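A.B. asks: here are the coordinates; sequence isn't available:
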C-alpha cells in the first residue's frame, strides 16, 4: 500500500510544454551533488540499496526543473519481498538536502539534512536532492524488497522512482565494535534554541541530540543527565554507548566516590578520564602526570586519554608515548602523527589505541570537513580497521561558538581563529530551530560517518569469518595508507558488496 508521507495543497497548473518539467535521477549518498552541476549523461533511475539487518542505508533522488516549480507531494510505498513479507513505509525517512555557502570556494556545498517539508521550491536548472534513508529492522527477513516513491510536481507531473533493497542475512551488532568519543556541549544548544541551560527544555534538547548521535553509532562525551541521577543508568547501560567521560575532581575522596558508583552500576568499563587536551608545554605535561597519578592511586586500571598532535616544546626529540609511558593508557594521536609499530607495542601491553581528527589534517588525509568528498568521511573507518585502531575521538559535534559563527546554517567556518578556510570542524549537527525542529538536524557528513562505522562492522564480521589476511586484502583495494585512498564511491560500494555477499552466503548456510 502507499503511505502518503507529506502533502501540500497547491493550485493545479498545466505543464508549460510536453517535455517533463523536471529531470529526476538517483545518486549515491557519497556524491555531493552541487546545485549547478549538469545531470549525468547516463542517469540512474532506480534507487538500489543493500543493507544488513539493523543497518541504515541511504541514496539521493535529485530533482532539476527546467523552470521554477514546486515539489508538492511525496508518496512512499511499503517494500515487499513476497507474499506477507514487507518493510513498512515508516522505515523510510526523507530529508531535503540544504546548502551552505563556502567563501573560499565561491559556491554552496551540500550538508544539512532537514526533514522534508512540503512544498519544496525548485529553482530553474538547479539541482535539489532528496536524501532517502532506509532503516532495516533487526528482525527483517533477508531477501529482495521492492517498492517505489512517487513525486508530484507543480501541474500534476509525477515521477515514479522504483526502490530495490537487498536485505542480507547477517546483522550489524547493536553494540558497536569500535569505540567512539565525540563532543556534545550544551551551551550552544541552549543559545541556538533560545532556552536556559538550566531549564527542563534544555535537558530535553540534550536528550534529543544525544539520541541522534547514538542512533548513528556515535558515543557522546557525556550523558544528558548527571551520572548520579536515577536516570543515568538507562543511558550508561545503553548497548549503543561505547564510552563516556568520567567526571574528574582533584578531590580524591570525591573521585573515589564517582569511581565506586560507576563500578557498582557495572558502567566503569565504558568510562575514561579526559582532563588534559593536546599537551605541549612543561606545565601541561606536569598537570597530566599529576592527574594520572591521582587516578592510578584509586585504581591503576582506570582508563585515561590525552590526545596529542606533536612532540612537546620542552623536549622536541621525544614523542609523547615515551614521556607519558606508565601514565596514559589510551594513546590517541592525530592521524598524521600515528606511529603504527610503536602503538602496536602498547596494544600488546593491554593498552588501547585511538586516534583523532580535528581542524587538521587537511587533504590528502581523510577528515570530516564540508568541502571534502563524501568518500573521505567513510574511508577513515577502513583505515582504522587496516591499522587496528580501537577508537575514534572527535572534539565536538556542535561547535557553534559565537566568536566563530553566529549561525552554522549561514557560516560553517567554525575555527576562524585557527583557519578561516576550515569548514565544519567540530560541527556535524545543526540546531533545528531554523528548520522547525525541536532538536538537532543531521548532516550528510554525520550520515556518512555512520556509514563508515557500519563499514567497520562489515570488516569486523568478515575478519571473524575469513581471517585477517583476507580482510586486509579487501581494505587495500581501497586504501594503502592514510594519504592514498580511492576517490570513486562506486569502488567502495563494489568492495563492500562483495564482502556482504560473502558474509550472506556464510550466514545463509547456518
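C.D. replies: Cool, the structure landed. This one's a predicted model, so the numbers in the text were calculated from it and none came from an experiment.

A.B. asks: Could you use CA atoms for every contact and neighbour count after this?
C.D. replies: Noted.

A.B. asks: and for the one helix or strand residue 491 maps to, what are the contacting residues?
C.D. replies: In this structure, residue 491 sits in helix 489-508 according to DSSP states H and E. For helix 489-508, the external contacting residues (CA atoms under 8 Å, 6 or more residues apart in numbering) are 28, 30-31, 50, 168-170, 375, 455, 458-459, 461-462, 465, 474, 477-478, 486.

A.B. asks: at 7 Å what do you get?
C.D. replies: Under the criterion CA atoms under 7 Å, 6 or more residues apart in numbering, residues 30, 168-170, 375, 462, 474, 478 lie in contact with helix 489-508.

A.B. asks: Quick check: the farthest pair among those residues?
C.D. replies: For the contacts of helix 489-508, the maximum inter-member distance is 25.8 Å, found between 169 and 375 (CA to CA).

A.B. asks: Between these two, which is the more surrounded one?
C.D. replies: residue 375 (25 against 21; other CA atoms under 10 Å).

A.B. asks: Would you agree the more buried one falls within a helix?
C.D. replies: Yes: counting by DSSP: H, G, I helix; E, B strand; the rest coil, residue 375 falls inside a helix.

A.B. asks: Now it: closest residue in space that isn't a chain neighbour?
C.D. replies: residue 30 (5.7 Å; CA to CA, 6 or more residues apart in numbering).

A.B. asks: one more structure, for comparison:
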C-alpha cells in the first residue's frame, strides 16, 4: 500500500528552479571533496548460508503482509489476538493443500461481519464446508468443518476433525507477527568458509508418515516419548543435508556418555504405484476412487528400516537425493525421565536436539500371557532366494534365526510350518524329516515365539474356486479319496508322534485349506472330521467367512469387515468354546483397518485395540515376505491368479519386512503393530484394576474396525493417559 507523505508549507524548500541550481553549483565549488560523494564501502566478507537465507526470506515474506506499525499513520492494526481476517482464505488453502488432503477453496463468502464460510473440493470433487467465527475467548475464533456428501459418516467426521485442527493452526500462523532480529556476525559465515556444510533436522512421531518431499526444516528440535519399563521408545529424525557427502548422528546423555540400549536405523523410501481400492485390491480393479488413503499415488514413502552399526553412539550416512530419515530407539528399564542429546553434524544450529524419554513405572507381563495371537505367514524359500543362500543349507539357518528374532521383536507369537518343507518322498511313502523340523521349530521357540501353526495341507484343484473338492498339497491327490485319506493319516500320525515326543502338542494348531467357502464346505468338513480323529486336542484354525463349518473349525478367522458385520454369529461361536481371530489381505480397503502402505500407521496399531473392543483372540496376515517383485522397487504387483490384468495386490500386501543385505529389515507398519501390542498389555492391566477408566480410553480413540481416531497427537495423549493410569494402579 502506497501512502503519500504530505509536507506542511513551512517545511517546503524556499528555493526552486534556477535558484536551486545556483545554490548547488556554489556548494560544489566550496566543497570540492564532496562533488564525487563518499568513497564506496568495501565489499562485504559476510554472507548468509543457504539455510539462513531461506530463514530470512521466510521472515521477510511474513512481514510483507503485515500492517505497518509506524505511529505517524492511523492505519488499522492487527487485533490483539493476532488473527488477520483478510487472510483467512490463504490460511484455509494452506491448511488443506497438503498431499494427504489436496483440497482447495472454490468459494468464500461472509455470512456476517464475524462469520465467514468457505466451500472446498478435492481433485475428485469430494466436498467440504468450513465456517470460521470470531469469538471473545481464546484464540479469538472457532472453526466448524463438514466433510463429504454425508458428514455423519465416521470417515467424514475424522477427516473433518483433522481439517479443523489444521485450519485453526494455519489461521494462528498467518496472524503471527515475526520480527527480524538484530544482525550480528554469528548469523552469517565468512565467504571463504564452505557455507554448504550444514544440515537441518527435526523430530517426527514414529507413527507419522514421511515422504522424500517432507519439509525437514519445519519440525521440532525437542521431543518427548512416553514408554513403560522394558518397552522400546522410538522417534523419527528427518535430516536435510545441504550438498555434503555425508552426515553424522550421535546420541548421548546429558553428560556426554553413550546410551545403553540405543539403536539407530535409517529409513528408506519405497514406491506406492497405485492406491488401495475402496473395497479391495487397487482402485483400477473397479475404477472407484478411495478417499481414505493418505496420499494420491504414485508417490514414495519412507518405510523400510535398515539397522545401522553404532560407533561410540554415532552413525555416519552417505548423502543421497532428498532428506535422510532415521529411526532412533532406546529401551528403558528404569522409571523416570531422561534427556538424550542428538547431535547432527554438521548442523545449522550448534545446540543438539533434545529427546526426552519418559518411562512410566509399569512393566508388561510376558508376551505369552497377553492371550492375543499374531501370525505372519512367511516363505522359507524366498528367505533363501533373497539372501543368496541354499534352502536348508548350513548358511540358511542363521538367516532364519534373524527372521525369527525380528518376528519376536514385532510381537509375533505364532509361526507356521508347511508340511511339504518337512516331508520327503521315500518310495511310496512320505517320511517326516524330524531333524529339520526339530531345528526349525526350536529356532522360533528360542526367539520367543510360542504357538506352532501347521500351514494348510489341502487346496482347491488348480486354484479353481468353483470346485467343490479339495486335493492334498503333497501328494496332489483328492483329499477325500481312499488314497488321500490313507496318505493323510500316515503323515498326520508321524507329525503327531513327533510333537508329542517333544511336549509341543498343546502349542500346535492346524489349518486344512485356506479360505473355504460354501462351495467346498462339505469336502472341508470331511477332512476336518478325519483330522480331529487323527490329532485329538489340536484345534483346526481357518481364515473363512462361511457359516457352514460350525463344529469343523475351532479357531475362526474372518476378515475384519466380515467379522464386524456378522458379529452375532462369531459371538455365538465363542460362546460354544471356539476362538475368533481376524485377518486382512488385499481386502478390505476404504476406512477399514488394514496395514497397506497408503494407509495411516495407526491402523496397524489398532488391530490390538480391537481385542479390547471386540474381545477377539488374534490377528493373521498372509504376507511377511511373500515378495512377487523386488520390494524396494515395486510395491503393487499382479495377483498371481490373474497376471496382466487390473487384479492387483495393493502396496504392502505381500510383505511387512524387507530383505536387507545382511538380514531382514523391519518396516514402519511392522513397528506400528508392535506398538499396538504394547498398548494391549497396558489396557488389559488397567481393565483389571479400573474397567471404567479402561473403557473410557478405548472409546475415545477406537470404536470399530472402520471407526477410529486418525490423529496421531490425540492417540499419543490417550496412550500417555493409559500409561499414567497403569503406573498409578501398580503403585497402590
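C.D. replies: Received the coordinates, thanks. Just so it is clear, the structure is predicted and the values come from calculations on it, not from any experiment.

A.B. asks: so what number do they get for TM-score?
C.D. replies: Overlay of the two chains. TM-score (TM-score structural alignment, normalised by the length of structure 1): 0.83; 461 aligned residues with a CA RMSD of 2.8 Å.

A.B. asks: so how far is the helix holding residue 491 of structure 1 from its chain's centroid?
C.D. replies: 21 Å (CA atoms, centre = their mean, to the nearest Å).

A.B. asks: same thing with stretch 333-345 of structure 2?
C.D. replies: 23 Å.

A.B. asks: returning to what we had before: per the alignment, the residue nearest to residue 375 of structure 1 pairs with which residue of structure 2?
C.D. replies: The equivalent of residue 30 of structure 1 in structure 2 is residue 207 (alignment by TM-score structural alignment).

A.B. asks: Out of the contacts of helix 489-508 of structure 1, which comes closest to residue 119 of structure 1?
C.D. replies: For the contacts of helix 489-508 of structure 1, the nearest to residue 119 of structure 1 is residue 30 (25.9 Å; CA to CA).

A.B. asks: Contacts only, for that closest one.
C.D. replies: 374-375, 489.

A.B. asks: From the residues you listed, pick the one nearest residue 417 of structure 1.
C.D. replies: residue 374 (25.9 Å).

A.B. asks: Using the three-state scheme, assign the closest residue to that closest one other than its chain neighbours.
C.D. replies: Distance criterion CA to CA, 6+ apart; nearest residue to residue 374 of structure 1, sequence neighbours excluded, is residue 30 at 4.5 Å. The three-state assignment at residue 30 of structure 1 reads coil, by three-state DSSP.

A.B. asks: Please work out which residues of structure 2 line up with stretch 476-495 of structure 1.
C.D. replies: Stretch 476-495 of structure 1 maps onto residues 699-718 of structure 2, going by TM-score structural alignment.

A.B. asks: Would you mind measuring the gap between the ends of that stretch?
C.D. replies: One end of stretch 699-718 of structure 2 to the other measures 10 Å (CA to CA, to the nearest Å).

A.B. asks: Centre of the chain to that stretch, how far?
C.D. replies: 14 Å.

A.B. asks: Could you do stretch 307-327 of structure 2 as well?
C.D. replies: For stretch 307-327 of structure 2, the distance to the chain centre is 20 Å (CA atoms, centre = their mean).

A.B. asks: Check stretch 23-32 of structure 1 too.
C.D. replies: The answer for stretch 23-32 of structure 1 is 19 Å, by CA atoms, centre = their mean.

A.B. asks: what's the burial count for residue 37 of structure 1?
C.D. replies: 10.

A.B. asks: repeat for residue 243 of structure 1
C.D. replies: 25.

A.B. asks: close enough to count as contact, it and residue 222?
C.D. replies: No: with contact defined as CA atoms under 7 Å, residue 243 of structure 1 does not reach residue 222; the gap is 8.5 Å.

A.B. asks: Now distance to residue 256 of structure 1 too, for the contacts of residue 30 of structure 1, in TSV please.
C.D. replies: Output for the contacts of residue 30 of structure 1, formatted as TSV (distance: CA to CA, whole Å):
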residue	distance to residue 256 of structure 1
374	45
375	44
489	49
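
A.B. asks: Do a quick rundown of the helices in the stretch 301-450 of structure 1.
C.D. replies: Using DSSP state H, counting those that start in this stretch, the helices found in the stretch 301-450 of structure 1 span residues 320-323, 340-348, 374-387, 444-466.

A.B. asks: so where in structure 2 does the last one end up aligned?
C.D. replies: Okay, so that is helix 444-466 of structure 1. By TM-score structural alignment, helix 444-466 of structure 1 lines up with residues 668-690 in structure 2.

A.B. asks: Stretch 205-222 of structure 1: which residues count as buried?
C.D. replies: Neighbour counts over stretch 205-222 of structure 1 (16 or more other CA atoms under 10 Å) mark 205-207, 209-214, 216-222 as buried.

A.B. asks: do the same with stretch 576-590 of structure 2
C.D. replies: Result for stretch 576-590 of structure 2 [16+ other CA under 10 Å]: buried residues 578-590.

A.B. asks: what's the span of it, first residue to last?
C.D. replies: End-to-end distance (CA to CA), stretch 576-590 of structure 2: 33 Å.

A.B. asks: same question, stretch 400-407 of structure 1
C.D. replies: 7 Å.

A.B. asks: Check stretch 424-438 of structure 1 too.
C.D. replies: End to end - CA to CA - stretch 424-438 of structure 1 spans 22 Å.

A.B. asks: buried stuff in that stretch?
C.D. replies: So for stretch 424-438 of structure 1, counting by 16+ other CA under 10 Å, buried means 424-432, 435.

A.B. asks: got it, and stretch 168-179 of structure 1?
C.D. replies: 168-173, 176-179.

A.B. asks: Skipping its backbone neighbours, what lies nearest residue 126 of structure 1 in space?
C.D. replies: That would be residue 35: by CA to CA, 6+ apart, it lies 5.0 Å from residue 126 of structure 1.

A.B. asks: Secondary structure element holding the one you found?
C.D. replies: Secondary structure (DSSP H and E) places residue 35 of structure 1 outside all helices and strands.

A.B. asks: wait, isn't it in contact with residue 127?
C.D. replies: Yes: using CA under 7 Å, residue 35 of structure 1 makes contact with residue 127 at a distance of 4.5 Å.

A.B. asks: State the distance from residue 126 of structure 1 to residue 190 of structure 1.
C.D. replies: 35 Å.

A.B. asks: er, residue 62 of structure 1 I mean
C.D. replies: 34 Å.

A.B. asks: Repeat that for residue 79 of structure 1.
C.D. replies: Taken as CA to CA, the span from residue 79 of structure 1 to residue 190 of structure 1 is 40 Å.

A.B. asks: Tell me which stretches of the stretch 251-400 of structure 2 form helices.
C.D. replies: 283-286, 380-386, 396-409.

A.B. asks: how about those helices, which one is nearest residue 663 of structure 2?
C.D. replies: helix 396-409 (6.3 Å).
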